[in-house]
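1. Fold the following and give me the result.
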Amino acid sequence: MSWGVATLGAPTFLTIGLLLARDARSDHPFFWPSLLGIVALSNAVAILRVNQSHRRAAFARRSVLALCYLRAGMAAGCAMFVVLGWSTGALQEMVATLAEMLDASAPAIAIVMGTWSLALALALAFGLASFAHAGALHAWIAFRRGAPGPRPGA
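-> Below is the predicted model of the structure:
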């Protein structure tokens, strides 16, 4: 339940899904639908990571669980976003569009560093929009204090 709510409730999933449902024609027909899969897969990775951590040492507070979820989701989602974006060419086009705003008189190294910074900023924005809410949702839906043990006298 937590995975479904976190995935379907992600702003990126909703926005991209609605735009694709309205008109699926795109300049990058593989990139945009794949982002939906990245959100779903990264949420699954984050849930598995949080559950594994919780079994080793139970979370004492929901906020700690939510931050652990956010770290795991961001790590998986941002990495997959960069790999997908770079392999399809969509990220280069987005970065080139944003890089036009950079000063043309800047040295070449500043432009290259700016390009990588823009790519990482796009990945970070995607990750935050996809997983910031998911940690709180998962903590609220699936959090239990400690592992349930045997009842006394049982």
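2. Every contact and neighbour count from this point should use C-alpha atoms.
-> Noted.
3. Tell me which residues of stretch 74-85 come out buried.
-> For stretch 74-85, burial by neighbour count (16 or more other C-alpha atoms under 10 Å) applies to 74-82, 84-85.
4. Another for comparison:
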Amino acid sequence: MTAARIVAPIIFVVSFSGFLGTQTLYPMGKVKIIIVCTFIGAVTDLILNILLMPSYSYNAAAISYLGAEIATSLSMFLIAHKMIPVSYFNKDVLLYSVSAILMGIGLFLMTFIHMEDFIQLLSMFIVGLIIYIGMLMLKRDAFA
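-> Prediction:
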């Protein structure tokens, strides 16, 4: 498995932590929580790198990065979920989540098509955009 495939779920994890941190906790003045959670992620990254690097080489860095982001997001959620009066499971969140998952599946399937790197990157950008915006247009979302 390539490092790119290992870190692919990072799109969802970073989006979630970005929503919690930058969009929610920071405006509420809860910067200390963000710092603590970022520290938890950094320690997780360091520990995973030390444990995995001898056996998995550069893939260890990808696994550690993903693990650190998951640790950051999970700790942010566990610490802050009682302070945030937001419903995570509503129609809009479901629409964006399904759109992102479908886009991720489409992009993952495109990794099996062998093309020149730049052409593949450009193709994946266009296909991802079409899938995501197409889903939003299908549901008549205001952002589409």
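5. I'd like the TM-score for the two structures, please.
-> Put the two chains on top of each other and the TM-score (TM-score structural alignment, normalised by the length of structure 2) is 0.39; 76 aligned residues with a C-alpha RMSD of 3.8 Å.
6. now, which of the buried residues of stretch 74-85 of structure 1 sits nearest Thr7 of structure 1?
-> Sorting those by distance to Thr7 of structure 1 puts Gly77 at the head of the list, at 12.1 Å, by C-alpha to C-alpha.
7. residue ranges of the helices in structure 1, please?
-> Using DSSP state H, the helices of structure 1 run over 2-8, 11-22, 31-56, 62-88, 90-99, 108-142.
8. ok, of the buried residues of stretch 74-85 of structure 1, which one's closest to Ala132 of structure 1?
-> Nearest to Ala132 of structure 1 among those: Met74, at 8.6 Å, using C-alpha to C-alpha.
9. can you tell me how far that closest one sits from Ala46 of structure 1?
-> Per C-alpha to C-alpha, to the nearest Å, Met74 of structure 1 is found 9 Å from Ala46 of structure 1.
10. buried stuff in the helix ranked longest in structure 2?
-> Looking across structure 2 with DSSP H, the single longest helix is helix 31-56. Buried positions in helix 31-56 of structure 2, judged by neighbour count with 16+ other C-alpha under 10 Å: 33-34, 37-38, 40-42, 44-45, 48-49, 52.
11. from those, which single one is nearest Met137 of structure 2?
-> Ile34 (34.2 Å).
12. roughly how far apart are the closest one and Ile131 of structure 2?
-> With C-alpha to C-alpha as the criterion, Ile34 of structure 2 and Ile131 of structure 2 are 32 Å apart.
13. cool, Phe77 of structure 2 as well?
-> Between Phe77 of structure 2 and Ile131 of structure 2 the computed distance is 29 Å (C-alpha to C-alpha).
14. and if you look at Ala71 of structure 2?
-> 29 Å.
15. okay, these two: which has more neighbours?
-> Per other C-alpha atoms under 10 Å, whichever of Ala71 of structure 2 and Ile131 has more neighbours is Ala71, with 23 against 18.
16. That one reaches Thr44, doesn't it?
-> Yes - between Ala71 of structure 2 and Thr44 there is a contact at 7.0 Å, judged by C-alpha atoms under 8 Å.
17. Quick one: residues contacting the closest residue to Phe39 of structure 2 other than its chain neighbours.
-> Excluding the flanking residues, the one nearest Phe39 of structure 2 by C-alpha to C-alpha, 6 or more residues apart in numbering is Thr72, at 7.9 Å. Residues near Thr72 of structure 2 by C-alpha atoms under 8 Å, 6 or more residues apart in numbering: 17, 37-41.
18. for those residues, which one is nearest Leu138 of structure 2?
-> Using C-alpha to C-alpha, Ser17 comes nearest to Leu138 of structure 2 of those, at 27.1 Å.
19. Okay, and the closest one sits in which element?
-> Secondary-structure assignment from DSSP states H and E places Ser17 of structure 2 in helix 10-18.
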